[in-house]
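In: All I have is the shape, not the residue letters:
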């Protein structure tokens, strides 16, 4: 039984795949610890270490909205300092140091943000897997490495010095230094845009939600009219116009607005739109006429699996890239912010499209990504001994001559 420590940050689309990955690895007989945000403690039954309090997580999420400021008035260093992320990084490293069993521990982290698993892997000599949940994390690695090596470099160097590690002089090279890189999306999605480097093992999509959940009061009645679903995910890192544009685009149609933050709900809501803080998308997605969403990887995966038409109002983070890949394959309508006034027309178009089912890829198993990632991580835990190299005929002949000569010289 190998001890596996998983570290992830973000909201449902970033954290819940790691919850499922931990459950998959535990079912295979491994000892699992998940290190993440406090509110997710009650959403998993794994050994859990919180990196913050619920109040700190709420403040952190509220602050992410400033990262959508494209005018350059916010900075990543300021974001890290305001939210104590360098101290959090050090705490995460100490958690892994305490959990480490020499020769019997694997560290797994969310690509780019879970720098701690890479630092701890260096310090402890433990194998490390970095798991990307969307292609943009790989595409933006050079930019992230530049930022880490410039704006954030002095603070990272300070953390590494406290751990007894040397300063990183080549962040680009360091970013490519994990023992295993995993991408939680399929090959066909990868080929629809910028390709991941060959070192990445692409295992397939990984939806955040997989279990059955009870529908909240009023949801069954609202679903009876086959409404449109509106969702911007569970975070706050959104264009401030997103919900307003989505609601306006659904004018005159029954719709379910799913947003956990009440202050983001447009007021007043039209009478045909019903607000829910949360809905189980596994049950809901097959029962809606279409979904208007932000382009999050978990939402689009669930919509693809259900064969639900999609309109993507994508802005920021991984969303425009995700949306462009879907649009290129004819699997969604994508509108950048400048065209959000066309949402109603785009929604009418996807609802009238009768060819979507014929364009859907065949490999849409929502559990494939998690199962494949777990198998690869298990190989890190139990590496196969290197095979004896295969000799060419010329090498075999030379070896026989050498052995024959050695036998004559030393009878």
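Out: Looks like it came in fine. All figures in this text were calculated on a predicted structure; none of them were measured in a lab.
In: use CA for all of it now, contacts and neighbours both
Out: Fine.
In: Tell me which stretches of the stretch 101-250 of the chain form strands.
Out: 105-110, 128-132, 180-183, 200-202, 228-231 (DSSP state E, counting those that start in this stretch).
In: Using JSON lines, please lay out those strands together with mean neighbour count.
Out: Shown next, in JSON lines, are those (neighbours: other CA atoms under 10 Å):
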{"stretch": "strand 105-110", "mean neighbour count": "25"}
{"stretch": "strand 128-132", "mean neighbour count": "26"}
{"stretch": "strand 180-183", "mean neighbour count": "23"}
{"stretch": "strand 200-202", "mean neighbour count": "20"}
{"stretch": "strand 228-231", "mean neighbour count": "24"}
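In: Same list, the ones you listed, but as CSV with distance to residue 312 please.
Out: Below are these laid out as CSV (distance: least, CA to CA, whole Å):
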stretch, distance to residue 312
strand 105-110, 25
strand 128-132, 21
strand 180-183, 22
strand 200-202, 24
strand 228-231, 10
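In: which residue is nearest the centroid of the chain?
Out: Nearest to the geometric centre of the chain sits residue 133, at 2.6 Å (CA atoms, centre = their mean).
In: give me every residue that touches that one.
Out: Residues near residue 133 by CA atoms under 8 Å, 6 or more residues apart in numbering: 14, 110, 111, 183, 184, 185, 297.
In: same thing with residue 38?
Out: Contacts for residue 38 (CA under 8 Å, 6+ apart) come out as 49, 50, 51, 52, 53, 54, 57.
In: The first one falls within a strand, correct?
Out: Yes - the secondary structure assignment for residue 49 places it in a strand, going by DSSP: H, G, I helix; E, B strand; the rest coil.
In: What count of nearby residues applies to it?
Out: Residue 49 is flanked by 17 other residues according to other CA atoms under 10 Å.
In: now the one 5 residues further on
Out: Other residues near residue 54 come to 14 when the count uses other CA under 10 Å.
In: My read is that it contacts residue 39, right?
Out: Yes - judged on CA atoms under 8 Å, residue 54 makes contact with residue 39 at a distance of 5.7 Å.
In: another structure for you, compare them:
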């Protein structure tokens, strides 16, 4: 361990979500282990091979089938998604006692908990056992305040409205959104002897120290430093461009002009209409396509030899040989395209995806098509627009991403967050009043 690092610790990463949530955190976990810390990971069974390959301890908190039973339900990708995940049988609900059991088995060793914000079992256990807990922040929309409103309500006209309007609007919106989860969470907390949560936004997003896995140039979080929020850098899954691709994929890439890559997320199995429209747009424009999805349900029944489907692809290798990326707006996928200077078309479903897409658009790196299913004509027009994007912003962003320090920067920020005195998990908000002014 380097002399600048703090004392060796025992860290437990509790990670709930899709690959886009788990993979960046594993990069941070590896950096922590490389610095001499003991690191274990509690997540879903499908990630066990990757966790163990990094030399990290592993605890299964659910099967792939349980996880996909929620995520493959189209309702999850709507405003009802979090309620579905917390309902009986939902993946967030099932994970709570399992996570608590893992943490209870090691509580005498006083692990530091590093978790996704929806890992409620970890949050509860931190309060019960007085453990330090740090929540991971993946995208700007996860930190909404009256001063930090997401797309589409962040335009110049809306920003000109008085601050009291935003405070009232956010509180009102929460009543019909996030606050509807509070009764269920309080019901789960009561048998544990934990006090009821009074304001869910404050507790969920500002109730523990937070580590953002993206840099200040993408979204500056300095105004939230008083609320315990710190900032690291992008942590990408794919950075090795020397990986040897399988013969089928390599042959396709070599067989013609750079293809359009289309991938709509590792947790979305109901995207067949979108893939079908992309296939039609490719045929209309004479382009080749590479569809990356693990779900057979997503693939159109018929498509020509100009399209190849694979379950998985190393985006660092593939995007540098692609003409365009079409994706769902996950911040990790968007950042992979920025790193490759590959133009993007974002087709958002829900959650933070439209806000991420708007940021990509404002950076000059792509465009976004909103709505249920874009038609082939709209996609073809967007392809033409992306093909005409100036190269200078794309190249500037590529250099910016590649000059970042990734997981190492995030680990150093985590070390700073854990400097004594540690901040233990608490059932009340630690959000500063300034954030709401």
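Out: Sure thing, it's come through. Since we're looking at a predicted model, the values are computed, not measured.
In: which of the contacts of residue 133 of structure 1 show up in structure 2 as well?
Out: Of the contacts of residue 133 of structure 1, the ones still in contact in structure 2 (both residues aligned by TM-score structural alignment, their matches' CA atoms under 8 Å) are 14, 183, 184, 185, 297.
In: returning to what we had before: in CSV: the contacts of residue 38 of structure 1, plus distance to residue 197 of structure 1.
Out: Converted to CSV, these look like this (distance: CA to CA, whole Å):
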residue, distance to residue 197 of structure 1
49, 32
50, 33
51, 31
52, 34
53, 37
54, 37
57, 33
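In: Which of those residues are buried, as a ChimeraX select command?
Out: A single ChimeraX command selects the buried members of these (16 or more other CA atoms under 10 Å):
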select :49,51,52,57
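In: For the contacts of residue 38 of structure 1, which two are the farthest from each other?
Out: 49 and 57 (14.0 Å; CA to CA).
In: whereabouts in structure 2 does stretch 120-136 of structure 1 align?
Out: Mapped onto structure 2 using TM-score structural alignment, stretch 120-136 of structure 1 spans residues 125-141.
In: how far is that stretch from where the chain is centred?
Out: 16 Å (CA atoms, centre = their mean, to the nearest Å).
In: swap in stretch 402-411 of structure 1?
Out: 60 Å.
In: Also stretch 36-49 of structure 1?
Out: With CA atoms, centre = their mean, you get 17 Å for stretch 36-49 of structure 1.
In: what's the answer for stretch 264-271 of structure 2, then?
Out: The answer for stretch 264-271 of structure 2 is 14 Å, by CA atoms, centre = their mean.
In: And for residue 203 of structure 1, the neighbour number?
Out: Neighbours of residue 203 of structure 1 under the rule other CA under 10 Å: 22.
In: Residue in structure 2 paired with it?
Out: Under TM-score structural alignment, residue 203 of structure 1 pairs with residue 232 in structure 2.
In: What sits closest to that match if chain neighbours are left out?
Out: Nearest residue to residue 232 of structure 2, sequence neighbours excluded (CA to CA, 6 or more residues apart in numbering): residue 410, at 4.3 Å.
In: Just to be sure, that neighbour is in a helix?
Out: Yes - assigned with three-state DSSP, residue 410 of structure 2 falls within a helix.
In: distance of the equivalent of it over in structure 1 from residue 180 of structure 1?
Out: Alignment note: residue 410 of structure 2 maps to residue 373 in structure 1; criterion TM-score structural alignment. To residue 180 of structure 1, residue 373 of structure 1 is 10 Å away according to CA to CA, to the nearest Å.
In: what's the answer for residue 330 of structure 1, then?
Out: Residue 330 of structure 1 is 32 Å from residue 180 of structure 1, by CA to CA.
In: Show me where the stretch 301-437 of structure 2 has its strands.
Out: Under DSSP E, counting those that start in this stretch, the stretch 301-437 of structure 2 gives strands at 307-310, 324-327, 344-346, 366-368.
In: most tightly surrounded among these?
Out: strand 344-346 (a mean of 28; mean count of other CA atoms under 10 Å).
In: Counting by contacts, list what that strand packs against.
Out: strand 324-327, helix 353-362, strand 366-368, helix 376-387 (3 or more CA pairs under 8 Å, 6 or more residues apart in numbering; DSSP states H and E).
In: start and end residues in structure 1 for it, please.
Out: Taken onto structure 1 by TM-score structural alignment, strand 344-346 of structure 2 occupies residues 310-312 there.
In: what residues does that stretch touch?
Out: Stretch 310-312 of structure 1 has contacts (CA under 8 Å, 6+ apart) with 290-295, 300, 303, 323, 331-335, 343, 346-347, 350.
In: again, 7 Å this time
Out: With CA atoms under 7 Å, 6 or more residues apart in numbering as the test, stretch 310-312 of structure 1 has contacts from 290-295, 323, 332-335, 346-347, 350.
In: Ok, stretch 89-100 of structure 1 next?
Out: Counting by CA under 7 Å, 6+ apart, 5, 116, 120, 159 sit against stretch 89-100 of structure 1.
In: list the contacts for the second one?
Out: By that I understand residue 116 of structure 1. Residue 116 of structure 1 touches 89, 92, 93, counting by CA under 7 Å, 6+ apart.
In: Swap in 10 Å and give it another go.
Out: 7-8, 86, 88-96, 107-110, 122, 159-160 (CA atoms under 10 Å, 6 or more residues apart in numbering).
In: One more: residue 260 of structure 2?
Out: 278, 282, 287-291, 307, 319, 321-326, 342-344, 383.
In: Kindly recompute the last result at 7 Å.
Out: Contacts of residue 260 of structure 2 by CA under 7 Å, 6+ apart are 288, 289, 290, 322, 323, 324, 325.
In: Distance check, residue 352 of structure 1 against residue 290 of structure 1.
Out: Separation of residue 352 of structure 1 from residue 290 of structure 1 (CA to CA): 11 Å.
In: next one: residue 80 of structure 1
Out: Residue 80 of structure 1 is 38 Å from residue 290 of structure 1, where distance means CA to CA.
In: do residue 365 of structure 1 as well
Out: In terms of CA to CA, residue 365 of structure 1 sits 20 Å off from residue 290 of structure 1.
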